[in-house]
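Enquirer: Any chance you can model this:
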Amino acid sequence: MFKKKEKSSLENTAVLHAAESGADLAAVMKKYDREANVRHFEGIPKVIVRSMLIGFALFMVYMNLFANWGEQVRRCLFLGMVILLVFTVYPRRKGVEQRVNHIPLYDWILGIAGSGSFFYYVVNFNEIIQKATRIGQVEVIVGIIGILVLTEACRRVTGIPIIVVATLFVIYAFSTGLPLRRIIYNLFYTTTGVIGVPIGVCSTFIVLFIIFGSFLEATGISNFFIQCANSIAGASSGGPAKVAVISSALCGMVSGSSVGNTVTTGSVTIPMMKKTGYPGEFAGAVEAAASTGGQIMPPIMGAAAFLMAEMCGVEYASIIQKAILPAFLYFSGIFLMVHFKAKKLKLMGIPKEELPKFSHLFKNIYLLLPLVVLVYMIIDGYTMSRSAIFATLVAIAVSMFNKENRMTVDGFFTALESGGKGTLSVAAACGMAGIIAGVVSMTGLGQIFISGIVSIAGNNLMIALILTMICCIILGMGVPTTANYIIMATTCAPILITGMNMNVIAANMFVFYFGIVADITPPVALAAYAGSAIAGANPMKTAFNATVLAIAAFIIPYVFAYNEALLFINTTPIQVIQVVITSFIGMFAISGGMMGYMFRDLNPFSRFICIACGLMSIHPSLATDIMGVSIIGFIVASQLVVNRRELKTAV
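Expert: The predicted structure is shown next:
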């Protein structure tokens, strides 16, 4: 944002403490985010691999804007190129020092065999379609190779958890007595399996938005967000923690990774939080909880918003509109907790002279123009593909006004390369999620899930919601955001929609929230572990702290499950205002109860009352709202009175 000689001491201090923490950020990313674990190329091989990724990104732009091919052809071309690139870029396992410019022979074989399986489908598309379920032995073998190689590709870029889940589903399909030919046909050759809706959305909307995100990052917008957050909240009590919450919410709008967001903003905010006086496990937890919340922050929502629009059969603009209030309450909850924690520990903020002035930052507000153009075009009725392309062009244009981040020819190709590489993990995960969706569709497993939950819950929505929540957290552990949502929407959302007559969007949003919090919920809390590595803190303590800070994510879904006004569904402005006010008051009380402080220390009994009354205020009932708000008001008033008396006594 500023010239090097004009950098604030805040930035210099943050960089210094990041170094002193001993946390190698690249190593943290490689340990907790498989997407960062790539092969190292130099010289001509580097140029070739880079050209492949750039060519892939450009081909996706061409395919979405100009090509007029059938869906199966488009999706198979997309996956074929993805598999070839995965085996080119990603090694067999992470954490091992890789030889420069080395791709083992078995990776060449796997890459060619896997991509060749999908390209075979493209070349013989008409013949295979005519055969339908009567596919021959060759098609069965091709399908098996394609699925197995895709599984290995997904393991490399996302890890084991989603592979285990998909394998269990496939084993179930065989246990039902379905013949191999039928299973392969449904999973590989139809649009209900690997090349189903997830890959369809990924090859059209998601890939273009990932490319857009790469160009947006190149404009320096992340640094702009962090500096804005510093300017707004840095000087207040416990300022760095509040900066972490605000900057992670803003950066999360364009980030698709909880771990990536944690490391990016956490490299600055976590050392500053520790310097202010926050314990290491709390500092790491704040960043992890806020960064994970970035996945529920409109307009991108970790790319899940596009899939949700497709799954729910509504416009994308409708999804981001309905996600605004829940996201606001989530970040309000974390913000209040770090505020109460700072007050309890009597922590100070950052000296104002070390903070950037908002007047200096305001001149760079043009960096928001690509996001404004994106949202405006989508709301105005343009297709998401064209909106993403136009917003990308605007991002390139605005970069020209900033000397430090001006888009050069090399920068242009670097952004394309980054976009192409960023697509690989999402695409592989979407392919595996398609297998899960295919098994559910082919075997009727979804109806079995519904019948099982409904038989246990009866007509009790709360029991059904709790059981669904548990399923989502377990199935979502260690699974990337996009694939996470697909699994939840396929297996868990129908339980609420069909079994409990819940609104389609509310049900999908419910399972999405609980799938996401798996990133900070022990034992597989990757975002929290990444935060603990930067903070030099105990990973499990950090994860438990993050879970407490993200308590809003465990409460808000129940709010809109019972009161759809929070999602602007079947409601009036008065009802929306009421639910927002009472929910915010409830989060205020719960945050105070969790931290043991409001305007002064709370004793154990008062903490319990605050949490209970907070839940009452959030519950969508006029009686509970009045009772909860009244008691909270009494507690607040009594604390203020005691504070005033003590102040008079001290004087």
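Enquirer: Going by C-alpha atoms from here, please, whenever you check contacts or count neighbours.
Expert: Noted.
Enquirer: so Met488 touches Cys472, yeah?
Expert: Yes: when contacts are counted by Cα atoms under 8 Å, Met488 is listed as touching Cys472 (6.2 Å).
Enquirer: remind me, longest helix of this protein?
Expert: When the chain is parsed with DSSP state H, its longest helix is helix 409-443.
Enquirer: Counting by contacts, list what that helix packs against.
Expert: In terms of contacts (3 or more Cα pairs under 8 Å, 6 or more residues apart in numbering; DSSP states H and E), helix 409-443 is packed against helix 43-65, helix 71-89, helix 137-158, helix 160-175, helix 197-201, helix 207-218, helix 481-491.
Enquirer: Alongside the first, I'd like the structure of this one:
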Amino acid sequence: MSTTTNINQQEMDKLIAQYDKESATRQLAGPMKWISFGLLVLFSLYQLSSTLFFTLPPQIHRPIHLAFGLALVYLLYAGTSKGKHNKIGIVNMILALLGVFVSLYWVIDYEGLVTRTGNYTTMDMVVGGIAVLLVLEAARRVVGIPIALIATIFLLYTYFGPYMPGFLEHRGSDVERIIGHSYYTLEGILGTPLAVSSTFIFLFVLFGAFLEKTGVGEYFNDLSLVIAGRRIGGPAKVAVFSSALQGTISGSSVANVVTSGAFTIPMMKRLGYRSEFAAAVEASSSTGGQIMPPVMGAAAFLMAEFIGVPYLEIAKSAILPAILFFVGIWIMTHFEAKRLGLRGLSKEELPNKKEVLKKMYLLLPIVIIITALMMNISAERSAIIGIVSTIVVGAFRKETRMSIADIFAALASGAKMALGVVAATACAGIIVGTITLTGIGLKLANGLIDLAGGQLFLTLFFTMIASLILGMGTPTTANYIITSTIAAPALIQLGVPAIAAHMFTFYFGIVADITPPVALAAFAASGIAKSKPIQTGVESTRLSIAAFMAPYIFVISPALLLINTTLLESIWVMLTSIIGMIGVGAGLIGYWMSKLNVLERILAIAGGVLAVIPGIETDIAGIILIALVYSLSYYKARKQKQAVQTTL
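Expert: Sure, this is the predicted structure:
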């Protein structure tokens, strides 16, 4: 069976463009179409070559990466929503050329810029000022107004420091120093965020593009149908499983929603799920794809660089929380299906099991890239090994074999998908640069601790709120950079391990995609389901309760992140957390073996929360409460069954 959809490709593209600014590119025709295509291919080839064959100084490699990014952003993204989406225009061509010029200025005058650090010429200042403005505008076009606005506020704060109130006051910096620090050091635009974009992130995005080109995305859907389709409420569980897999090839929650939701949401609705619930299942699962190892969201690679650990350590630490997240959604969909009395899919509605199993070889590139990472091969080379293995594995069968045209298309697609990351990390570099220049990061961290009265839980809560607010209009990558720079140090000061502190901000930056009032992934899903957007966001938040609980668990008990722990301790934390999620899920849905009354629901949720909180006493108390609710529900279900049999 093929995975048919209720929306066509044009509608899918429209939804992605509406809720994911990074996908809203111009539909070019004629010579400019091929020029932009050629630049995209060259961008990918440059990134591959710089990893495999030569190493350039960061002051040359990063500006070249930025040159490609800025030029392509101005060629492919319109300045306004009413702008011409099939024509570039003279202004955008000039901006694209300026983007190349200011970036290559570093390459042309590398020796001079290095030797005259802090003593810049008028030309240096003009070029640097234009570079800052071009980066801000590129971020606005691709990523959205919020990140450009935040970066602008930080720049103004740097200049007007002496006039700031209270602890925000600082000596201030003149325009020359701000521009110099922002563009002519490795602490601003060309800093760590862009460094990670120009290495790990780009290559893993490219790996995802090659996977998609071989048909792995559609195969994930078919495999999910075979595994989960026959179960109670099958399509909802298919959505959970498929979206977890789709996260491997898509770094965008919205793109993940539309890609897999195009066929899972209509199936869920046909089976009997409410529109809001069907959309929420897909939105929650798709958002979780960014926290699913082995290939997580772009911010995970930044985390590895910020903390100074191999990416494999980040992926390893994320395994158990990711499992807990998807188990939580699975549990909720299961109870909802039981409450509604929904069946699984029939055999006729499923793809041919033998045919699906024959294509298991398509998963080999993922296995290979995991193996490469575990063998301590660098993340960049692991990604390239994954790309090559995708081409080789795809050649096994005619329908997945990549032609030369397909390879070029994948190179272009990967570069296009990376443009959002280039713009976001370059702009975030401005923010990071102003933070290091003014020292505001430490001040805000101390202010956060003071606001929370030195209490860890309150500090965590305030960090969560900040991450959710920033995430309403900022992509995960930029959100993580800002919150990890400001909030993570506060958590570390209170004794939280670095990985746990950074993972906390990372998680809440991601779930912002499904948290009202601006829940882009949920809104995209509602567009497919024709449901109410805000209600879909509320439903998504409820389904993703595990994503809100897991960060608190691994801060209190780092065993969930496999930090300084034994295997037995980690298994115990995971087991009690899953039991707790069963209790919370049953309480929120209001059904277990039978319908739960208000008291039973309260007891189930209370027991679930207690079981999730690390500690022997809380675990035992929670498990007892959950067992009590299960017993009551089982007893009621048995009585109802006996009553029906007696009636018959």
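Enquirer: what is in contact with Met488 and Cys472 of structure 1 at once?
Expert: Residues touching both Met488 of structure 1 and Cys472 (Cα atoms under 8 Å, 6 or more residues apart in numbering) are Val511, Gly515.
Enquirer: Using JSON lines, please lay out the helices and strands packed on helix 409-443 of structure 1 together with mean neighbour count and distance to Ser291 of structure 1.
Expert: Shown next, in JSON lines, are those (neighbours: other Cα atoms under 10 Å; distance: least, Cα to Cα, whole Å):
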{"stretch": "helix 43-65", "mean neighbour count": "17", "distance to Ser291 of structure 1": "27"}
{"stretch": "helix 71-89", "mean neighbour count": "22", "distance to Ser291 of structure 1": "26"}
{"stretch": "helix 137-158", "mean neighbour count": "21", "distance to Ser291 of structure 1": "18"}
{"stretch": "helix 160-175", "mean neighbour count": "17", "distance to Ser291 of structure 1": "21"}
{"stretch": "helix 197-201", "mean neighbour count": "25", "distance to Ser291 of structure 1": "24"}
{"stretch": "helix 207-218", "mean neighbour count": "25", "distance to Ser291 of structure 1": "16"}
{"stretch": "helix 481-491", "mean neighbour count": "27", "distance to Ser291 of structure 1": "12"}
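Enquirer: is it possible to export these to CSV including distance to Ile611 of structure 1?
Expert: Formatted as CSV, these follow (distance: least, Cα to Cα, whole Å):
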stretch, distance to Ile611 of structure 1
helix 43-65, 50
helix 71-89, 48
helix 137-158, 37
helix 160-175, 34
helix 197-201, 40
helix 207-218, 39
helix 481-491, 29
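Enquirer: Give me the buried positions along the longest helix of structure 1.
Expert: Within helix 409-443 of structure 1, the residues that count as buried by 16 or more other Cα atoms under 10 Å are 412-443.
Enquirer: Could you tell me where that helix falls in structure 2?
Expert: Mapping helix 409-443 of structure 1 onto structure 2 (TM-score structural alignment) gives residues 404-438.
Enquirer: Under the alignment, what does Ile384 of structure 2 map to in structure 1?
Expert: For Ile384 of structure 2, the residue aligned by TM-score structural alignment is Ile389.
Enquirer: And its match, how far from Val373 of structure 1?
Expert: As judged by Cα to Cα, to the nearest Å, Ile389 of structure 1 and Val373 of structure 1 stand 11 Å apart.
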